[in-house]
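Participant: sequence unknown, structure follows:
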């Protein structure tokens, strides 16, 4: 059986209150008593129950992180940055994935509230932020990640996805591509809609260029393969000569389907560009051009904002930080060049 605080008090010959003071406020305890209690802790192998202590205090040393998809390496990199920054300040990060489901997101946020997390980082599924307002009213600060706050009511760390869409479309047009297919969805996800809108604005400036939107049910490899199979089934004159995928997982799925059939070559027949620049993009059989988001930096920056809000309390100032995406050119759009 694990040693309790009472066991430590008995072993050291002091009260339970004295042991508590040694653990939490050692500066008010005589050095000789601190040494005696510390020796008893070491002898008994006592480990204090921080979870119970935090619940009694009405606070936690954990932040909650809600992402759209825990299988997406982009969000894993984001979580890595958040965790690394949080640990530096004595916190840890609990993560849940909404799987693009508002209902699942709601459940995760309820659990975080029940656990009295010190703050919440979230990439929301949709635009209804009612539950986030309720969390903040309960004293739990909230920071949006990979999503801006258009009315500046929440602090946020995001990437300019409209510009990212422009960057992707402009690059494809510069390679001489004119029939571009945007592959991504659900379109209700703001990041997806921003990327397609950015691409659409650039394509509209070129008279002979078109942009066709092929909505997916998820941002996954399997959905990318499904859309690629639909494209392969089209008559040659109706096929796109370029695909802009809303993320790299979709781009990988498109590439897999094209490579497996061998009927269309990348980039000779169809150029392909993704978004996020996850590690798998550069390691693909045809390395995938991608629009890079600084995922680790986004996570770390978001925790920094959350710490600032937690310390400021009611006086917190909402900050919006937006990164500019970068194009990383690889063989899927320019071949061996």
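Facilitator: Sure, I can see it. Everything numeric in this text was worked out from a predicted model, so none of it was measured.

Participant: can we go C-alpha only for contacts and neighbour counts from here?
Facilitator: OK.

Participant: got the residue ranges for the helices in the protein?
Facilitator: Assigned by DSSP state H, the chain shows helices spanning 5-12, 16-24, 31-44, 50-57, 73-88, 102-114, 130-137, 161-174, 190-203, 221-232, 248-261, 279-283, 295-312, 331-334.

Participant: so which of those helices gets nearest residue 95?
Facilitator: helix 73-88 (7.9 Å; C-alpha to C-alpha).

Participant: neighbouring contacts of the closest one?
Facilitator: 65, 67-70, 92-93, 95, 276-279, 295-304 (C-alpha atoms under 8 Å, 6 or more residues apart in numbering).

Participant: try this one side by side with the last:
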């Protein structure tokens, strides 16, 4: 085989090459790789020497295809650059490693077209199952995939149907904790930097914000809501600029996630405003950097690693579509003045 520029591409050694060099049958090489107890020590040594000389690496995908199973799991999250998802995925990897499964990972970037493309690609690869954080509120595509025999577990999203497994956090409760804390600090006018309402987590956190205001007897009209197009720091910074330029009188801001809060902090610093004296701030997720910022960030903690581990465990072991809902915890730090 040659490349487009004419240079030769070394051929990968196969099991027949190993057998030829070792002077044994292909079946004997297969036994050395898979059932070494069936082969004498002398023959095993000869085959191992041939494997090392040829730098032979078994073709796992072909082996799995012959056996009718695939030890690969696909995962699709909203944005792998978000530390929240990085920590969740580490939990997924740790659980998969226990049973020697491999992870294929993709980011939807909150784009339904990109998500559909990734789902199709993973299904074509014959993955053992899928862990998915949907980029929109509907799960129709996932339901159709399940009808075709693909095991699906929703990740960071409660299932809207009773027979699909899911692992999530009670986001309504998390937002109640965040806003109730700001109200207890004496703030009369609170801003909410939220994401698109096509994302379930944004819908639930908005519901929690309104519930906290109602519980405190506050008029929902007192809420200043700014929508970010994407749940990242740059859009958080832009949303905080819009909030400040609008002069809505808010003295505290609840951000839909810590990445958005990071951008909001950047804008406050650029404007020469102090946090929490000029603007109190609460994030959501309690990712690793939250406690390390110059002004440590108050945030709603989610058990990220455990969520990923549990979702992968459900995919591999659960016979019933279990739905796991964790309870969040508010971690108070300097950014909210608590």
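Facilitator: Yes, it's here. What you see is a predicted model, and the numbers here were worked out from it, not measured in a lab.

Participant: circling back to that earlier point, can you list the helices of structure 1 in TSV and add distance to residue 210 of structure 1?
Facilitator: As requested, the helices of structure 1 are exported to TSV (distance: least, C-alpha to C-alpha, whole Å):
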stretch	distance to residue 210 of structure 1
helix 5-12	71
helix 16-24	66
helix 31-44	71
helix 50-57	57
helix 73-88	29
helix 102-114	33
helix 130-137	38
helix 161-174	10
helix 190-203	6
helix 221-232	15
helix 248-261	19
helix 279-283	26
helix 295-312	31
helix 331-334	18
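
Participant: most centrally placed residue in structure 1?
Facilitator: Structure 1 has residue 75 as the residue nearest its centroid, 3.7 Å off, counting by C-alpha atoms, centre = their mean.

Participant: So what does that one match up with in structure 2?
Facilitator: Using TM-score structural alignment as the criterion, residue 75 of structure 1 maps onto residue 85 of structure 2.

Participant: before we move on, the earlier item: for residue 271 of structure 1, which of the helices of structure 1 is the nearest?
Facilitator: That would be helix 331-334 among those, by C-alpha to C-alpha, at 4.7 Å.

Participant: picking up where we left off before, can you tell me how far the residue nearest to the centre of structure 1 is from residue 160 of structure 1?
Facilitator: 17 Å (C-alpha to C-alpha, to the nearest Å).

Participant: Residue 232 of structure 1 too?
Facilitator: Distance, residue 232 of structure 1 to residue 160 of structure 1, by C-alpha to C-alpha: 32 Å.

Participant: The two - which one has more neighbours?
Facilitator: residue 160 (20 against 16; other C-alpha atoms under 10 Å).

Participant: Leaving out chain neighbours, which residue sits closest to that one?
Facilitator: Leaving aside its sequence neighbours, residue 160 of structure 1 sits nearest to residue 324 (C-alpha to C-alpha, 6 or more residues apart in numbering; 5.6 Å).

Participant: That neighbour against residue 159, yeah?
Facilitator: Yes. Between residue 324 of structure 1 and residue 159 there is a contact under C-alpha atoms under 8 Å: 5.8 Å.

Participant: overlap in contacts of the two?
Facilitator: Common contacts of residue 324 of structure 1 and residue 159, defined by C-alpha under 8 Å, 6+ apart, comprise residue 293.

Participant: the more surrounded of these two?
Facilitator: When neighbours are counted by other C-alpha under 10 Å, residue 324 of structure 1 and residue 159 differ, and residue 159 comes out ahead with 23 against 14.

Participant: how about that one, what's its partner in structure 2?
Facilitator: By TM-score structural alignment, residue 159 of structure 1 lines up with residue 169.

Participant: Check residue 220 of structure 1 too.
Facilitator: Using TM-score structural alignment, residue 220 of structure 1 sits opposite residue 232 in structure 2.

Participant: And its match, how close does it get to residue 256 of structure 2?
Facilitator: Taking C-alpha to C-alpha, one finds residue 232 of structure 2 at 10 Å from residue 256 of structure 2.
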